[in-house]
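**Student:** predicted model and sequence below, questions to follow.
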Amino acid sequence: MARDLVVQFISHACLKITGEFGTLVCDPWMLNHPVFNMSTWKFPAAVVPPEEVVREVDYLFITHTHEDHFHIPSLDYFSRDVNILLPSYSNNARLRAHSSERALREMGFYNIRRLDPWQTFLLGGNTPLVYVPSADTRWHDWENAGFVIEHHDCVLLNMNDNLTDVPMCRRIAARWPRVDIAFIQSLGVTMFPGCFRMSEAEMRAAAAERQVGMADQRRMLDWVKPKRIVPFAGDFCWLDDAHFHKNWANRGTPRLFEDMLAREYADRAPELITMSPSDTWSPGTGHDKRHPPIDWGNYLDEIRRVGAVMGPRVEAIRAYLHSAPRRDLEARTRTLTERVERYIVRDSIDFRARFRISVEGETSFSFCLVANPDDGFRIVWGDDDPVDQILHVSEPVWAAIVDGRIRWSLLQWVAEAEQPVPYRPEMGRFFFWLEYYVEDLNPPAPQIHLGGKMHPDRQIGVDPRKGVFEIDNEWDLAWLKGD
């Protein structure tokens, strides 16, 4: 007897998909642990116990190595003999393309299969899964990926963070004229204005004027035309008092997507399914809402409620970061920048930009990051020339970076930016480039030990428990569920 497809939304971009082939989990950030330099949590919080998520899983599909999709503490829960499917990135083969497999093998996983763009893999020997690569025109998104599962009762498209262009949408529509359900990135988050050095009044004014672009969502609606659409992977929140303002300055809510559908697609809108953690969907039974409804009109109060549960962990993380040694910080920074400048990989510098890192505290100093096609990448001390952007960093945060507790590549989420010139696309290109290359070629997670020539005092490897703080080794799932 054929088995129906069932999709359970775990949290963020993590789905547990069960069907005739067995069970597949994708992009497991399934723990209530923060990412982006331990600053950014998920809201709504995860409520499915991790032991339940990993039970009887046959396959893992990991779309890319950003830590909200490639979350090492979450991956540590899986059996080391699980079958793992990874994008090959053969259309953009760089050293970074191997980082996920290197980290997984370091953790002890060994059943790893890499798929080429548009390649079909038979789950369970009979259910096609097709790897959808990044769009050709999205140069900075080459690492992102999606997939299609062709189940006997449903065609499921998971685009994840894999933003589209029109040629990609045309190709998807031609190959799968009927898409029963599509999971796409929701509104996501932005650095502006919440990560900038501005007064609250200036920040609120900027947030009110900010235009929320939904070009990718419109392309999916106009070209792929799925019967049902699920926006996901945008469920972020900030619990530390120093970052709490980002809850209204850096993110939107699902209502913006709903309003856009009602306003622009009233006569042709697909069924909109807003899934919360633990909810399920299947072709036969539809959306089973297992999670209490979120009051998006008062979502800041709901986030405060989550913060009350997570408070001890927030405090533990703050104490861990602030205990990083600050002795000889400038001298240690100079040693680090010399190594980074010497050994950094200089791929794809086709832009011109200048950023300044300004460390502020009892010890204050600054240096510049300079990139252009002629000279490549340089780190320059004693440079007072104009720059495109200044990242103001507190001394405790920078000490944690130098000590390897958080990642330089994600500095923008824990610093305050100042932009003395109008924004231009090359500045964005530099940020993407730094995120990929400034430290090394491993995934941007604190559980990765930096080492080798760039950091000879550290051991290369992966420690899934590094930077992870459990309070009594459990969180109050009943409270988070609203029981």
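**Tutor:** Ah, there it is.
**Student:** only C-alpha atoms for contact and neighbour calcs from this point on.
**Tutor:** Will do.
**Student:** please enumerate the helices of the stretch 151-300 of the chain.
**Tutor:** Counting by DSSP state H, counting those that start in this stretch, the stretch 151-300 of the chain has helices at residues 166-175, 200-209, 215-219, 246-249, 254-264, 299-322.
**Student:** just put these in CSV and tack on mean neighbour count.
**Tutor:** Below are the helices of the stretch 151-300 of the chain laid out as CSV (neighbours: other C-alpha atoms under 10 Å):
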stretch, mean neighbour count
helix 166-175, 16
helix 200-209, 14
helix 215-219, 17
helix 246-249, 22
helix 254-264, 14
helix 299-322, 16
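**Student:** put this beside the first:
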Amino acid sequence: MKFINLGGATAILEYRGKRMLFDPWLDEGIFHGSWFHWPPVSTDIKDLGRFDYVYISHIHEDHCSAGTIRHLNRDAEIIIMDRRPNFVANFLKSHDFNFAKVHLVPPRKGMRLADDLFVDMIEADPANEMAYLVDSSIVIRWGDHVVFNANDCQPHSDGMDYLCKTYPKIDLALLPYSGGSGYPSCYINLTEDEKIAEKERILERRVAGFIENTKRINPRHVVPFADQYVVGGSRSHLNRYISHGSCPGVVRDQVQAAGLGDRLLLLNSGQSFDLLTKTKSPDAPYKAYTEEERERHIAEHLVQHMYDHERVTFGPSVSIDRLVRHARKRLWEAQTQRRTFPATRLVLDFNDSQRRFEIDLTVADVLESDIRQPLREPYLRMSGSDTLQIMLLIGHISWNIADAALFLDYDRRPNVYDPSIYVLLNFLKV
């Protein structure tokens, strides 16, 4: 069996002439023009070749990019987790990607796809509502080899118990090692020093989790996987605060200190590893990229890129207040159904028109207030251009993706993370 690293969560597994692609993303400028590969990828979309199987873990574009999928052969068989609603299945249908077969694999039951190929799924952590709604991880038993691909799924206790009991001997584990979101990059309530300290704290915790999960799974080889990107464009200066390293090699020192260095597998883009012979091809040393190299790449190639919302301007006929009130009504319906009423306020600042709307999550109303006046705590304030905010309210851009793309400025007071608020935020659209 051969594992080929392409970049991010995109990789290829080959066994006896059959090929399986993981999470297709090779085009640039996803997430409305914001995300680009880092470290750079060496493989062109047109050079991927033919696949027998394609595993898609979830709907996020760095795992499920239409710009890459349209280049794949349609006789490939798609592997996704069976769930309701099934965002990936709906995505494939809406884009008319008519593949030969779509296998809906039930979690913790699995499915045999061929005489020598069995795949199983493990759902994301139920405690993380957003991840649990969309994400999945996969176990592949191909011949005598077992591969576990967690992609973005942070392994959780119950899922790990099932994995270790059902698949006690894992040859290769692909595990998350870092995190990426708008925190702390976009939080203007933090000083620069506080942002850097938070970035380092989060990354250290993630790498510690990578080590802990490696010890528990006990694979022969482990790869720090997924979450490899950089934000281009006018917000690219915020990359320095993102809570993920300049490359997967950031885990090396801590992994070696934990006594797991002999299991760590670091591969360049386009480099393969043969699980039987334990050899790399090409036989080249791993290239570890520095933050300085990343910043130089941004300055030379990415800072000039424009986001989708920077390319258009909505006229004054668009009624912002009506959009906000319609979106608030839908959010209140979701709150009522979920019985979730956090004692805080969402504040939307429209930078161009200098308008402010306050949404008290304990009542159904919306209040327009003076943007120049100080706010009373607690609150989560989000500011952006009028066009960006309108696109969020009409659902063209999701709040979750805007966060990952670093589009919004946040002011959170007190600076305490409440996941329920960020889940509710995704219902704030007409």
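**Tutor:** All right, it came through fine. Please read these numbers as outputs of a predicted model, since none were measured by experiment.
**Student:** nearest to residue 346 of the first structure, of the helices of the stretch 151-300 of the first structure?
**Tutor:** Nearest to residue 346 of the first structure, of all the helices of the stretch 151-300 of the first structure, is helix 166-175, at 29.0 Å by C-alpha to C-alpha.
**Student:** so where is that closest one in the second structure?
**Tutor:** With TM-score structural alignment applied, helix 166-175 of the first structure matches the range 157-166 in the second structure.
**Student:** run through who's touching that stretch.
**Tutor:** Here stretch 157-166 of the second structure makes contact (C-alpha atoms under 8 Å, 6 or more residues apart in numbering) with 108, 122-125, 216-217.
**Student:** out of the helices of the stretch 151-300 of the first structure, nearest to residue 412 of the first structure?
**Tutor:** helix 246-249 (12.9 Å).
**Student:** after superposition, how close is the closest one to the second structure?
**Tutor:** In the superposition with the second structure, the average deviation recorded for helix 246-249 of the first structure is 3.4 Å (mean C-alpha distance after the TM-score superposition for the first structure).
**Student:** about what we covered before: could you export the helices of the stretch 151-300 of the first structure as TSV, including distance to residue 278 of the first structure?
**Tutor:** As requested, these are exported to TSV (distance: least, C-alpha to C-alpha, whole Å):
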stretch	distance to residue 278 of the first structure
helix 166-175	29
helix 200-209	31
helix 215-219	24
helix 246-249	23
helix 254-264	17
helix 299-322	16
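**Student:** among these, which is nearest residue 389 of the first structure?
**Tutor:** helix 200-209 (17.3 Å).
**Student:** and for that closest one, what's in contact with it?
**Tutor:** 192-194, 248-249.
**Student:** using a markdown table, lay out those together with distance to residue 8 of the first structure.
**Tutor:** What follows is these, written out as a markdown table (distance: C-alpha to C-alpha, whole Å):
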| residue | distance to residue 8 of the first structure |
| --- | --- |
| 192 | 32 |
| 193 | 34 |
| 194 | 32 |
| 248 | 28 |
| 249 | 30 |
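**Student:** got the buried residues for stretch 387-405 of the second structure?
**Tutor:** By neighbour count on 16 or more other C-alpha atoms under 10 Å, the buried set for stretch 387-405 of the second structure is 387-395, 397-405.
**Student:** and stretch 265-274 of the second structure, by the same measure?
**Tutor:** Neighbour-count burial for stretch 265-274 of the second structure flags 265-273 (criterion: 16+ other C-alpha under 10 Å).
**Student:** tell me which of those residues is nearest to residue 28 of the second structure?
**Tutor:** Nearest member of those to residue 28 of the second structure, counting by C-alpha to C-alpha, is residue 269, at 15.3 Å.
**Student:** which residue, other than its chain neighbours, is closest to that closest one?
**Tutor:** By the measure of C-alpha to C-alpha, 6 or more residues apart in numbering, the closest residue to residue 269 of the second structure outside its immediate chain neighbours is residue 6, 4.7 Å from it.
**Student:** from the centroid of the first structure, which residue is nearest?
**Tutor:** residue 68 (3.7 Å; C-alpha atoms, centre = their mean).
**Student:** can you say which of the contacts of stretch 157-166 of the second structure are buried?
**Tutor:** Buried among the contacts of stretch 157-166 of the second structure (16+ other C-alpha under 10 Å): 108, 122-125, 217.
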